[in-house]
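> what shape does this take:
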Amino acid sequence: MEARAAISHSAKAPLTIEAVTLGEPGPGQVLIEAKAAGLCHSDLFVMDGGVPMSRPLIPGHEGAGVVIACGPGVKSLKVGDRVVTCAIGECGECGQCATRRTNLCEKAGLPAMGVGFAPSPHFTLNDGPVSVLAPGAAFASHTIVDEVFATKIPNGVPFDVACLFGCAVPTGVGSVLYTALVEAGASVVVFGLGGVGLNVVDGAQLAGAAQIIGVDANPAKESVGRQFGMTHFIDARKTDDITGAIRDLTGGAGADYAFECVGNIDLGPKALGATRLEWGVLVQIGACPPGRDQLAIPVSSVLSGRSVMGSFFGKSKPRTDIARMMDWFVQGKLHSDALVSHRLPLERINEGFKMMERGESIRTVITFD
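Okay, here's the model as predicted:
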């Protein structure tokens, strides 16, 4: 069948909307008609050449749509199911799916992250190969994924919100609940109030954190952050000593937890320095560009009890935890709909990324209606 897709032909070049050919779903696979896709900084990072990918490339990894066909042997989904797709999957059967120590399935975790380095088995462009950033190929009008990469969307979650549960929501909320294990009454500081950072704030309020401090260079983020539960805001452009400001807000002790959501290597040591000397935790979420990815933290800064943790996808299990988080949204416990600041058709996708670069959007969603 023919589908429409946004194609990246070279680093930093605008995406082009082109017709691609899509095959039939094989065993254990489903064909999905896209309804919405979120624009994420990770897409822009890859499109600009931050990660070596084979091209032409269909970016996009936050997708939501409807199952319109199933291949042989599909057990958990049926035609008509509303689903969200993720960059990683959850088979539910391997040893790593059975433990809370990781969210990286043996079959659909790290192995799935390499799909962008090889031509897709499902798509062709002008009879030639085309790669995808993630199995869901979210910037295409139709896609094929193994069922382990798709999670059912409960009633009450619209597609333009559901797609954000493919990355932003579980990455932020999960980093609080499953990586850091933030407890009620804790103090939290969040560096960077973009899509992921705001979800860290949302996760912190859900966990019952008593103090949630947001740090951002865009003063407009203050009002948005407070919608998600932020209690204090620090304007990074007007504050010379951010670490000192955080200590002042926490009675001189520092925050219990710090989350770096920017991907600026210089922020890591500062974020750790803003935490409690005895037990402070830095959770590194932001991905840093090649050549600027060495976190310089002196041993002396952690000997007293501080620690540094990495968090990929918030340690959220793609099917189990996303389903739980969508239920929390329906119950009014998460504020995920407030993330959507702009909605654009696929033909205006480059405009959406320009708004992201200028800091004018929280999350732009591409709609396929």
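> okay, CA-based contacts and neighbour counts for the rest of this
OK.
> for the chain, longest helix please?
Secondary structure assigned by DSSP state H gives helix 195-207 as the longest helix of the chain.
> could you also give me the structure for this next sequence, so I can compare it with the first?
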Amino acid sequence: MATTTQTTQLPPKMRAVQIVEFNKPHEIRDIPTPRPEDLTPHDLLLKIAVPGLCHSDLEYMKGFFPIKLPVTGSHEGTGTVVAKGSGVKNFEIGDRVLAGMTFGRCGECDVCKGPENYQHYCPNRETMMSVERNGAFQEYLVVDGREAARLPDKMSFATAAPLACAGATSWRAVLQCHLQPGEWIGIVGSGGGLGHLASLSAIQMAKKAKGLKVVAVDARDQGLALSRESGADVVLDARKGTAALIEEVKKATGGGGVHAAITVSDHPTAAETACAITRHHGRMIQVAVVEKVSIPLMELLFKDIRVSGSFMASQGELDEMLHAVVEHDIKVENNIFKGLNDVPKAVEMLRNGEYRGKACFIVDEQAVGLVPGNGYV
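Reported below is the predicted structural model:
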């Protein structure tokens, strides 16, 4: 059963931008609109306001994940609740929401009954958005209410959309370092491992929200410049080699190295570099999606580096992140496009590196708090 207070009837068809064939451009299609009466107890039906384009969408187009075609692209969705399942208690019709990527955790296993910030790891959960469930490049979208977060009043949809993936991933990785204000964090791939937002969000989140000191490591001139722009305390060029990096990090941090490091680069040696600049008994958090993580035994055995992965963020972590972005004035650089018809153009621009920041698409022009200047930051 679903409840709804809609005053207008949903259209039978809606516009969607879908992957129909791997290694081919997205197609703009008309598909059936989700129906409120079909919602399961934990579902929310959103009228999409602003979806975002993530660098991972390029990998989805290649079939990097076990994707069931056709599928609607984008796993960065924001919108307004127009209907909700009977089991949803923490959202109301009209709420402004950031969608989570995952769906259908069982609620019964040890993971689901464990700490809130690990429940989204449920081994029995269903698939993710844009894999076997449609994503946010469409006018209406069903999401799991247990994985979504309400937007703060002072946050626009355009600010929120890019935070759904890279922002959430960066935030949880910073939390997983378990550092205290004044301690050092290293970010390897700081200027673009998860895209431009990785630098802007991870560096700012670490510094502004958590009071950490940041060593940023990258191997590209643009990435190094972006890391400096984002406020890193120390910016180092990985092209100098590991030995030189270690010496520079030790000098900057008083001899020990960073207390923890986050790997957001998919370079084969990125995890090794992150461990190399981390002090004894420190942590390395792997975020970048790679086939294998390679770390020398000497780092694990003789430095006792504690290695763990971090996947997305829980509902509680999303909520904490959104409020931290507002409270600490963490900036997100967006490229605003009008409507879903611009998605294929933006995808090619992303592929060719023709813009900085994240692409967002205005789908619902009447949505409250849509863009800066109409009541929300």
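> TM-score of the superposition?
Taking TM-score structural alignment, normalised by the length of structure 1 as the basis, the two superposed chains have a TM-score of 0.82; 339 aligned residues with a CA RMSD of 2.8 Å.
> for the longest helix of structure 1, packing partners?
Helix 195-207 of structure 1 sits against helix 168-174, strand 187-191, strand 211-216, helix 221-228, with contacts defined as 3 or more CA pairs under 8 Å, 6 or more residues apart in numbering; DSSP states H and E.
> could I get those in a markdown table, plus columns for mean neighbour count and distance to residue 98 of structure 1?
Shown next, in a markdown table, are those (neighbours: other CA atoms under 10 Å; distance: least, CA to CA, whole Å):
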| stretch | mean neighbour count | distance to residue 98 of structure 1 |
| --- | --- | --- |
| helix 168-174 | 29 | 17 |
| strand 187-191 | 27 | 29 |
| strand 211-216 | 24 | 32 |
| helix 221-228 | 18 | 32 |
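> now the ones you listed as JSON lines including distance to residue 330 of structure 1?
Converted to JSON lines, these look like this (distance: least, CA to CA, whole Å):
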{"stretch": "helix 168-174", "distance to residue 330 of structure 1": "14"}
{"stretch": "strand 187-191", "distance to residue 330 of structure 1": "25"}
{"stretch": "strand 211-216", "distance to residue 330 of structure 1": "23"}
{"stretch": "helix 221-228", "distance to residue 330 of structure 1": "15"}
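> where do the helices sit along the stretch 251-369 of structure 1?
267-273, 320-330, 349-357 (DSSP state H, counting those that start in this stretch).
> quick one: residue 102 of structure 2 from residue 248 of structure 2, how far?
According to CA to CA, to the nearest Å, residue 102 of structure 2 and residue 248 of structure 2 sit 40 Å apart.
> give me the more crowded residue out of these two.
More crowded of residue 102 of structure 2 and residue 248, by other CA atoms under 10 Å: residue 102, with 26 against 18.
> aligned counterpart of the more buried one in structure 1, please.
Mapped onto structure 1 by TM-score structural alignment, residue 102 of structure 2 lines up with residue 88.
> report the contact partners of its match.
104-105, 108-110, 112-113, 134-135, 149, 318 (CA atoms under 8 Å, 6 or more residues apart in numbering).
> of all the residues you listed, which comes closest to residue 227 of structure 1?
residue 318 (26.0 Å; CA to CA).
> is it true that the closest one touches residue 86?
Yes: between residue 318 of structure 1 and residue 86 there is a contact under CA atoms under 8 Å: 6.8 Å.
> now do the shared contacts for those two.
residue 149.
> which residues touch the counterpart of residue 362 of structure 1 in structure 2?
Superposed on structure 2 with TM-score structural alignment, residue 362 of structure 1 falls opposite residue 357. Residues near residue 357 of structure 2 by CA under 8 Å, 6+ apart: 195-197, 332-335.
> so which of those residues wins on neighbours?
With neighbours defined as other CA under 10 Å, the most crowded of the contacts of residue 357 of structure 2 is residue 197; it has 27 neighbours.
> and the contacts of stretch 78-95 of structure 2?
Contacting residues not belonging to stretch 78-95 of structure 2 are listed as 1-6, 36, 39-51, 96-99, 136, 145, 150, 157, 160-161, 367 [CA under 8 Å, 6+ apart].
> the closest residue in space to residue 226 of structure 2 that isn't next to it in sequence and residue 234 of structure 2, how far apart?
For residue 226 of structure 2, ignoring the flanking residues on the chain, the nearest one in space by CA to CA, 6 or more residues apart in numbering is residue 191 at 5.6 Å. Relative to residue 234 of structure 2, residue 191 of structure 2 is positioned 13 Å away (CA to CA).
> looking at those two, which is more packed in?
Set side by side, residue 191 of structure 2 and residue 234 show more neighbours around residue 191, with 31 against 17, by other CA under 10 Å.
> quick check, that one in a strand?
No: Residue 191 of structure 2 sits outside any strand when classified using DSSP: H, G, I helix; E, B strand; the rest coil, being coil.
> quick one: residues contacting it.
Applying CA under 8 Å, 6+ apart, one finds that residue 191 of structure 2 lies in contact with 198-199, 217-218, 220, 222-227.
> go with 10 Å
By CA atoms under 10 Å, 6 or more residues apart in numbering, the residues touching residue 191 of structure 2 are 197-200, 203, 216-230, 264-265.
> what do you get for residue 145 of structure 1?
For residue 145 of structure 1, the contact set (CA under 10 Å, 6+ apart) comprises 25-26, 28-32, 85-86, 89, 122, 134-137.
> trace residue 231 of structure 2 over to structure 1, please.
So residue 231 of structure 2 corresponds to residue 229, using TM-score structural alignment.
> surely that match touches residue 190?
No: the criterion here is CA atoms under 10 Å, and residue 229 of structure 1 misses it with residue 190 at 11.9 Å.
> between the two, what contacts are shared?
198, 201, 204, 212-213.
> which one of these is nearest residue 182 of structure 1?
Using CA to CA, residue 204 comes nearest to residue 182 of structure 1 of those, at 7.2 Å.
> aligned against structure 2, show me the partner of the closest one.
Checking with TM-score structural alignment, residue 204 of structure 1 has residue 206 as its match.
> what's the burial count for the counterpart of residue 49 of structure 1 in structure 2?
Using TM-score structural alignment, the partner of residue 49 of structure 1 in structure 2 is residue 63. As a burial measure, residue 63 of structure 2 scores 17 neighbours (other CA under 10 Å).
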